[in-house]
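Student: Predicted model and sequence follow; I will ask about them next.
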Amino acid sequence: MPVTKRVGEAITEAERTLERAVARVGAWNGHEIRYTALVGGLMNQNWVVDIAGDTRRYFVKVPGAGSEMFIDRIAANEAARNAHAIGVAPEVVFFDASDGLEISEFLDGYRACTNADFSDAAIQSDVLGIYRRLHASQPLSLTKTIFDMIEEHIDQGRQLGAHFPPSMPWIEHRYRQAKAAFVASGLDLVPCFNDPMPGNFLIGHDGAVARPMKLIDYEFASNNERAYELGVLFAEMFYDEQVTLGLIEQYAGSVRPEMVARVMLNRALADVKWASWAIVNRKLSSWDFDYQKYGIWKYMRARQIMYDPRWESWLRTI
């Protein structure tokens, strides 16, 4: 069971780090502060904090060591604030640009989604609704496309001596084909979330009434190719082709061959991106998570789409 402590009772280094973090919030000085560690999160330390006399609770994210290799904290904070402004994210109440410490309201009455939730048509519809709102919102300061991400991770992995699969030269060949096709056709750049982990989608109820879905954790947000947002979502949720086509229609209003091609290519690109991210983290992270196994599996799934006999047709269609 999670243990709740008062400021001043820290024993571990993580607890001492949290106590130093909350001390930076001037409005909390002089108040009794209690904190509890939250389970989850592969790159950060996450906490829920209670302030005596405050009706709200707060979510505190302490950036993990090495996460600056992947995350522009200032850009992430901008994306989180923009998302709150359009009603899809909690309010950010404190941010320190020097190290990325971010504190937001804790959404009581909500729970994180699981993969199983994403088989529910109502959940699928809510997710696409949030994405449509995000994609129609004001552009972000940071433009970082799926191609930028993949190339960054592969370069990082090579610099760190990470273990790539034997098929990596062939995967990179297919990657270059996809990049050339998208550059030739033109990227459809919109503000994107880029990280559809189920736990980033929060659902809840107020009695018998469903609360609006919320989206948290904007660390990977950027202006990016619209079809990537859909491709990575459909890949992460293991949607088959029939479900994929139905969701494309729901998002876009029709199933156009060029949109299908863009989404399918991005399913493969998404797996290459996250596979490459994982094998870099294998070299950097001390978390008890098998990044190497996760990455190799992602590369394997990318190859499955890249071997599809329709690959060349998708390249021509976009």
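Tutor: Here it is on my side, so go on.

Student: hey, let's count contacts and neighbours off CA atoms from now on
Tutor: Noted.

Student: For residue 263, grab the count of nearby residues.
Tutor: 28 (other C-alpha atoms under 10 Å).

Student: Kindly report the same for residue 127.
Tutor: Burial of residue 127 is recorded as 19 neighbouring residues (other C-alpha under 10 Å).

Student: likewise residue 215?
Tutor: Count around residue 215 with other C-alpha under 10 Å applied: 24.

Student: Repeat that for residue 308.
Tutor: Residue 308 has 11 nearby residues by other C-alpha under 10 Å.

Student: a strand runs through it, doesn't it?
Tutor: No: Residue 308 sits outside any strand when classified using DSSP: H, G, I helix; E, B strand; the rest coil, being coil.

Student: Check the gap between it and residue 198 for me.
Tutor: Per C-alpha to C-alpha, to the nearest Å, residue 308 is found 27 Å from residue 198.

Student: Also residue 75?
Tutor: From residue 75 across to residue 198, the span is 22 Å (C-alpha to C-alpha).

Student: quick one: the helices in the stretch 1-150 of the chain?
Tutor: For the stretch 1-150 of the chain, applying DSSP state H, counting those that start in this stretch gives helices covering 13-22, 73-85, 121-135, 146-160.

Student: Which one of those helices lies nearest to residue 257?
Tutor: Proximity to residue 257 (C-alpha to C-alpha) singles out helix 121-135 among the helices of the stretch 1-150 of the chain, at 19.5 Å.

Student: by how many degrees do that closest one and helix 73-85 diverge?
Tutor: 120 degrees (axes from the mean of the first three to the mean of the last three C-alpha atoms, to 10 degrees).

Student: try it against this one:
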Amino acid sequence: MKDIHEYYVRIPMLKDMPVEEITAERLGGLTNLVYCLTYKNQKKLLRIPGSGTDEFINRQNEKHDAMVAAESGVSAKVLFFDSSDGLMLSEFIEGDTLNEERFQNLGSVRRSGEALRQMHQHGQKFKNRFDVFEKIDEYLTLVKKLNADVPDGYEMVKSEAKKIRSVMEAKPVDLVPCHCDPLAENFIDNGEKVFIIDWEYAGNNDPMWDLGDLSVEANFGQEQDKVLLESYFAGPPPKDQVSRMVIYKVLCDLLWTLWGVVQHANKNPVDDFWSYSVGRFERCKSLISQPDFKDHLTTI
């Protein structure tokens, strides 16, 4: 890992600043190194891309999508972006970084639903399509290339996903610009509005993916799901959309299981990604085995 100061010289806004007067505070991030930089009481966000991320992230697309998200009003203005590797400087958003505990506040859930609706209804599309089934195939190719292990029983669940795929493809919906990786920590709440950061995996997608994935990532209960859906739809949600959200809960765990396997194989030091993968896979199996899951497949 290079010294953080070596990245400053690549960024016009930073390269002429006295290094000793810039303070860098390490923030969260599963695959990247993220810092809050402070210079003369002005804060910026520096994102240094993690090792191996260029294998599954198109940085040209990310640059475009991050700028579109900023234009929509739900994300931070991008000040610098190097598409060759993903080095990025953006405005710093003040507020609470959300997590499972903070999402117990239903106001944060409501504001997050409103932010997702604002993004989804933005007129400009993203660069690429995010298709969960294509992504699963892409990650399986990477897993094979890396000669990585997958949790026991993965192939069996993947075969169930093929049945789900046939149902979903028979009932297509209009695609909208989606975040596609709505970790709780990608939501910043200032008490009046929620902002969404980190657009690496963004793409045009079924909007219910974002709601289902957020529900899983933040471990929402029934009341939180209800508030999220009602805030998103500004009223009672259509039954078919509720079912699509539930189905995507299963599919997102299936996908991110493979993502974690790739991180583990790449020896990403940020977290124990094998445990992460196994945990997600077990939750996926639990969701797909619920008695009412097949009912959702017939409702969409």
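Tutor: Done, it's in. Because the structure is predicted, anything quoted here is derived from the model rather than measured.

Student: circling back: output the helices of the stretch 1-150 of the first structure as JSON lines; include the columns distance to residue 246 of the first structure.
Tutor: Output for the helices of the stretch 1-150 of the first structure, formatted as JSON lines (distance: least, C-alpha to C-alpha, whole Å):
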{"stretch": "helix 13-22", "distance to residue 246 of the first structure": "45"}
{"stretch": "helix 73-85", "distance to residue 246 of the first structure": "26"}
{"stretch": "helix 121-135", "distance to residue 246 of the first structure": "11"}
{"stretch": "helix 146-160", "distance to residue 246 of the first structure": "24"}
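
Student: Return the most buried member of those.
Tutor: Highest mean neighbour count among those (mean count of other C-alpha atoms under 10 Å): helix 73-85, with a mean of 21.

Student: Spatially central residue for the first structure, please.
Tutor: With distances taken as C-alpha atoms, centre = their mean, residue 195 lies nearest the centre of the first structure, 2.2 Å away.

Student: Please list all residues in contact with residue 219 of the first structure.
Tutor: 71, 72, 73, 75, 76, 77 (C-alpha atoms under 8 Å, 6 or more residues apart in numbering).

Student: Now which residue in the second structure aligns to the third one?
Tutor: Spelled out, it's residue 73 of the first structure. Using TM-score structural alignment as the criterion, residue 73 of the first structure maps onto residue 59 of the second structure.

Student: Quick check: that match touching residue 87?
Tutor: No: between residue 59 of the second structure and residue 87 there is no contact under C-alpha atoms under 8 Å: 9.3 Å.

Student: so where do the strands sit in the stretch 151-300 of the second structure?
Tutor: According to DSSP state E, counting those that start in this stretch, the stretch 151-300 of the second structure carries its strands in the segments 176-178, 187-189, 194-196, 203-205.

Student: What range does the first one cover in the first structure?
Tutor: What it means is strand 176-178 of the second structure. Counting by TM-score structural alignment, strand 176-178 of the second structure corresponds to residues 190-192.

Student: same check, this time on the third one
Tutor: Taking TM-score structural alignment as the measure, the first structure aligns residues 213-215 with strand 194-196 of the second structure.

Student: What does residue 26 of the first structure correspond to in the second structure?
Tutor: Aligned partner of residue 26 of the first structure by TM-score structural alignment: residue 12.

Student: Tell me how many other residues crowd that match.
Tutor: 11.

Student: What distance do you get for it to residue 207 of the second structure?
Tutor: For residue 12 of the second structure, the distance to residue 207 of the second structure - C-alpha to C-alpha - is 37 Å.

Student: gap between the two ends of stretch 160-179 of the second structure?
Tutor: 25 Å.

Student: what comes up buried for that stretch?
Tutor: 161, 164, 176, 177, 178, 179 (16 or more other C-alpha atoms under 10 Å).

Student: with the residues you listed in mind, which one is nearest to residue 80 of the second structure?
Tutor: residue 179 (20.2 Å).

Student: distance of the residue in the first structure that residue 298 of the second structure lines up against from residue 240 of the first structure?
Tutor: Under the alignment (TM-score structural alignment), residue 298 of the second structure pairs with residue 316 of the first structure. Distance, residue 316 of the first structure to residue 240 of the first structure, using C-alpha to C-alpha: 23 Å.

Student: more crowded one of the two?
Tutor: The neighbour comparison of residue 316 of the first structure against residue 240 (other C-alpha under 10 Å) goes to residue 316, with 13 against 10.

Student: which residues touch that one?
Tutor: residue 181.

Student: Please apply the same query to residue 47 of the second structure.
Tutor: Here residue 47 of the second structure is in contact with 32, 33, 34, 35, 86, 87, 88, 89 (C-alpha under 8 Å, 6+ apart).

Student: Map it across to the first structure for me.
Tutor: Using TM-score structural alignment, residue 47 of the second structure pairs with residue 61 in the first structure.

Student: Just give me the neighbour total for the closest residue to its match other than its chain neighbours.
Tutor: Spatially, and ignoring its direct neighbours in sequence, residue 61 of the first structure is nearest to residue 46 (4.8 Å; C-alpha to C-alpha, 6 or more residues apart in numbering). Residue 46 of the first structure is flanked by 22 other residues according to other C-alpha under 10 Å.

Student: Return the distance of residue 84 of the first structure relative to residue 179 of the first structure.
Tutor: Where residue 179 of the first structure is concerned, residue 84 of the first structure sits at a distance of 33 Å (C-alpha to C-alpha).

Student: my bad, should have said residue 303 of the first structure
Tutor: Residue 303 of the first structure sits 16 Å away from residue 179 of the first structure, taking C-alpha to C-alpha as the criterion.

Student: same deal with residue 268 of the first structure?
Tutor: 12 Å.

Student: try residue 293 of the first structure
Tutor: 26 Å.

Student: now do residue 246 of the first structure
Tutor: 26 Å.

Student: Residue 18 of the first structure contacts residue 59, correct?
Tutor: No: counting by C-alpha under 8 Å, residue 18 of the first structure does not reach residue 59; the two are 11.4 Å apart.

Student: what do those two both touch?
Tutor: Joint contacts of residue 18 of the first structure and residue 59 (C-alpha under 8 Å, 6+ apart) do not exist.
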